[in-house]
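K.L.:
Pasting the sequence and the predicted coordinates here, then a few questions.
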Amino acid sequence: MTLQLVPVLVLLGIPRSLGLWTLDKLVVKDGSSVTIPCHYHQMYREHVKYWCRGKLWHTCVRVRDSPGRISITDSPAEQVVTLTLSNLQSRQTGRYWCAIKIGGLMRVDVRTSLELLVTKDALDLWVSNSTVSGTEGGNVSIECFYSDKLKDTEKKWCRSGNMLSCQSEYGTVQSQNAQVHLSDDAHGCFTVTLVRLQREDAGWYSCMAAGIQAPVHLTVPAAHHTPNCTVFPELMTSLPGSAASVNASAPPTPSARTKPLPSDKPQTSAPVASAEPQTKSSVISPEPRTSSPRKAGSPERQTVHPSVASNVTNSLHVWLAVLLTGGILLTAALLVALVWRWRMQHSQTPTIEERTESTEHTMQDDVDLMDYEWTSNSVLELDEEPSTTELL
């Protein structure tokens, strides 16, 4: 019975946004622009994504592209769909839903939501630039500004969609491949420095304080390496018109010839014999440096993005937690049922005993009644015998 109910509890307990995640709360300035990322699992790459606005999911209105005002972009390579709102107004404040169309009968679309607040007041948390670019192997710094209201609040730097990756301003930690240095000047500026960037560090991040988030998109293009050119003197001497060949054809100066050669014939043949293996080695030596091409039909190596691996790990943790919770609830329910049944059995036992006693009492009364009737009849007969004798 327990094993049969576990799938039901799993389906009821797992949220629909398990493979979809975005920010929690975003506060922006009136008249500004903002880009909101929404990450999804790789199994949803081919599905249709959309955004809608409304307090409740069942009453939200779908958000559509509008040139110069609203833009929705899906990037399957990064597994993220973004909503860009330009020239924001206070009336656009509300809850926005990021959803993936599943399709099929009785199948609800996957969705998640965030709260967007457009205000004319000063912001409590913001970044100087929401789009930052760094070079592979280099460093990049991001400045997060905060108001006096958040002066004593803990500031964090998080990778978007992975709350386990959040890092506070205390100490230096490792983020993906780059090292992260966090510092707070206590005067309204929180600086994040990423050292020795790698391609895997590209993606969406956010500065966070008191539940407020400021998104930042980091791009890390591949570094362009200039190949080192190796000059082979033997090849230079063989090229016509080169300075080396001109110098070689000129007669040697007396200072350059330290030893007189025995004859001219060995002098001519020796350079040719020595130049031939050198030329051959100079041509063949670059060959091992070239990498062999990939064979046709061989499987291409695929890499998994670290954020996807961490999100899959989080999903597994959620599944395990739900299964464990379901098992505990079922065990408790079985114990309650056993206790209730035991109490019902014990409550019925006195009733059976009372019925047995009442039945025994009834039978005893009948026996006594029969004895009483027999005794009464005997007395009457004894009383009647003397009267008969007297009459005789």
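P.N.:
Structure's in. What do you need?
K.L.:
CA atoms for contacts and neighbours, from now on please.
P.N.:
Fine.
K.L.:
Buried residues, the lengthiest strand in the chain. List them.
P.N.:
Assignment by DSSP state E gives strand 110-119 as the longest strand of the chain. Across strand 110-119, burial judged by 16 or more other CA atoms under 10 Å covers 110-114, 116-119.
K.L.:
elements contacting the helix or strand just after it?
P.N.:
Following strand 110-119 in sequence order, the next helix or strand is strand 125-127 (DSSP states H and E). Strand 125-127 sits against strand 140-146, strand 203-209, strand 212-219, with contacts defined as 3 or more CA pairs under 8 Å, 6 or more residues apart in numbering; DSSP states H and E.
K.L.:
putting a second one here so we can go through both:
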Amino acid sequence: MSTQEQINPQDSTLDLARRIPKVSLHDHLDGGLRPGTIVEIASANGHTLPTTDPEELRAWFRDAADSGSLVRYLETFDHTVAVMQDAESLARVATEAVLDLAADGVVYGELRYAPEQHLRGGLSLDEVVLAVEDGMRRGEQLAVEAGTPIRVGTLVTAMRHADRSEEIAELALRHREAGVVGFDIAGAELGFPPARHLTAFNRLHAENLPVTIHAGEADGLGSISEAVHECGAQRIGHGVRIADDITLGSGSDAAGMPVAELGPLATWVRDQQLVLELCPSSNVQTGAATSVAEHPITLLKDLGFAVAVNTDNRLMSGTSLSREFALLMDLCDWSVEDVRKATRTALAAAFLHYDERLALSARLD
């Protein structure tokens, strides 16, 4: 698990990272709520929390996610999802998420969530999406007023252990003009391969809506291969286990790059520059990496893979995108140029039209 240095990057590095314009591709809406908001909504709807003190609750989320217990980690989402069951609460959470990203120096962000998890209060799937999109647009407006403009798109997610992916794919298509920019599947990876949802992916490909797939986090190379080759993912959510297809030699080559032999899948992923949505702190919490310092992201970067840095669940990891970059600078000797390159990689892979990406690229300089 995380060392104290990983929990607290150097203040100077964190300040530097905050000043660099950033792009966030992998951020779960139900994993980034403000603790105070959770307390207020839970008080109103009668949901019982581990504590009603916002700072104690913040610490509880981080400790539960850091515990090494999958049961405790999943319990954290029981509490966030419980306060996202009505239109007003969904819109509020979405607005605050946008503002928090903007305050952290993010100029473009994609926020993902599973509408099927927000129906307990009687909302329909379409009403869930409309509430979230209303909140997103409000957040963009307030960010402009605060002098921190941001563009945000949403990824509608289907739960891979459920059987609603075709329905959720149609939902995403219905709302693509309202702010939905892509589709994802999430949830338990091991035992629930992406090809179970092939009909949904084929439907989305036929309608030209981009797809990213969680793969290579809790399962290995087969999951990544299936997501890419059978399901046509344009990006891979996490993908950290691609390192299993890389054999390291000793020393460095003449260009200073690590000596490594890439297997066929790793070779293909690198050759195609398929973007890996890597989430260092989260990957440590879930056991996909032993520490941020030893996370494969730096090796992958040095070997020329297309890596994007992300937060996954900001509340559970007690993190921000600036903090993730600061950790990489402090612990893995990333340079400012490394940060900017990862950011440019993320923007190039954003599920935005080319002209919109081009306009945003000017803000990265």
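P.N.:
Yep, it's here. Everything numeric here is computed off the predicted structure, so don't read it as measured data.
K.L.:
Any idea what the TM-score is?
P.N.:
Once superposed, chain against chain, the TM-score is 0.26 (TM-score structural alignment, normalised by the length of the second structure); 162 aligned residues with a CA RMSD of 6.8 Å.
K.L.:
Spatially nearest residue to residue 166 of the first structure (excluding sequence neighbours)?
P.N.:
Leaving out its chain neighbours, the residue that sits closest to residue 166 of the first structure by CA to CA, 6 or more residues apart in numbering is residue 158, at 4.1 Å.
K.L.:
count of neighbours near that neighbour?
P.N.:
22 (other CA atoms under 10 Å).
K.L.:
ok so, going back, list just the nearest of the buried residues of strand 110-119 of the first structure to residue 337 of the first structure.
P.N.:
Nearest to residue 337 of the first structure out of the buried residues of strand 110-119 of the first structure is residue 110 (CA to CA; 36.6 Å).
K.L.:
ok, residue 361 of the second structure - contacts?
P.N.:
344, 347 (CA atoms under 8 Å, 6 or more residues apart in numbering).
K.L.:
if I look at it, how far off is residue 28 of the second structure?
P.N.:
Going from residue 361 of the second structure to residue 28 of the second structure by CA to CA, to the nearest Å gives 24 Å.
K.L.:
I figured residue 74 of the first structure hits residue 83, correct?
P.N.:
No - using CA atoms under 8 Å, residue 74 of the first structure makes no contact with residue 83, being 9.1 Å away.
K.L.:
Looking at these two now, which is surrounded by more residues?
P.N.:
A count of neighbours by other CA under 10 Å puts residue 83 above the other of residue 74 of the first structure and residue 83, at 22 against 18.
K.L.:
who's in contact with the more buried one?
P.N.:
35-37, 51, 70-73.
K.L.:
circling back to that earlier point, would you mind giving the helices and strands packed on strand 125-127 of the first structure as a markdown table with mean neighbour count and distance to residue 191 of the first structure added?
P.N.:
Below are those laid out as a markdown table (neighbours: other CA atoms under 10 Å; distance: least, CA to CA, whole Å):
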| stretch | mean neighbour count | distance to residue 191 of the first structure |
| --- | --- | --- |
| strand 140-146 | 20 | 5 |
| strand 203-209 | 23 | 10 |
| strand 212-219 | 21 | 13 |
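K.L.:
Quick one: those as JSON lines, columns for distance to residue 20 of the first structure too.
P.N.:
As requested, those are arranged in JSON lines below (distance: least, CA to CA, whole Å):
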{"stretch": "strand 140-146", "distance to residue 20 of the first structure": "26"}
{"stretch": "strand 203-209", "distance to residue 20 of the first structure": "15"}
{"stretch": "strand 212-219", "distance to residue 20 of the first structure": "17"}
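K.L.:
Nearest to residue 190 of the first structure, out of the ones you listed?
P.N.:
It's strand 140-146; of these, that one is closest to residue 190 of the first structure (CA to CA) at 5.0 Å.
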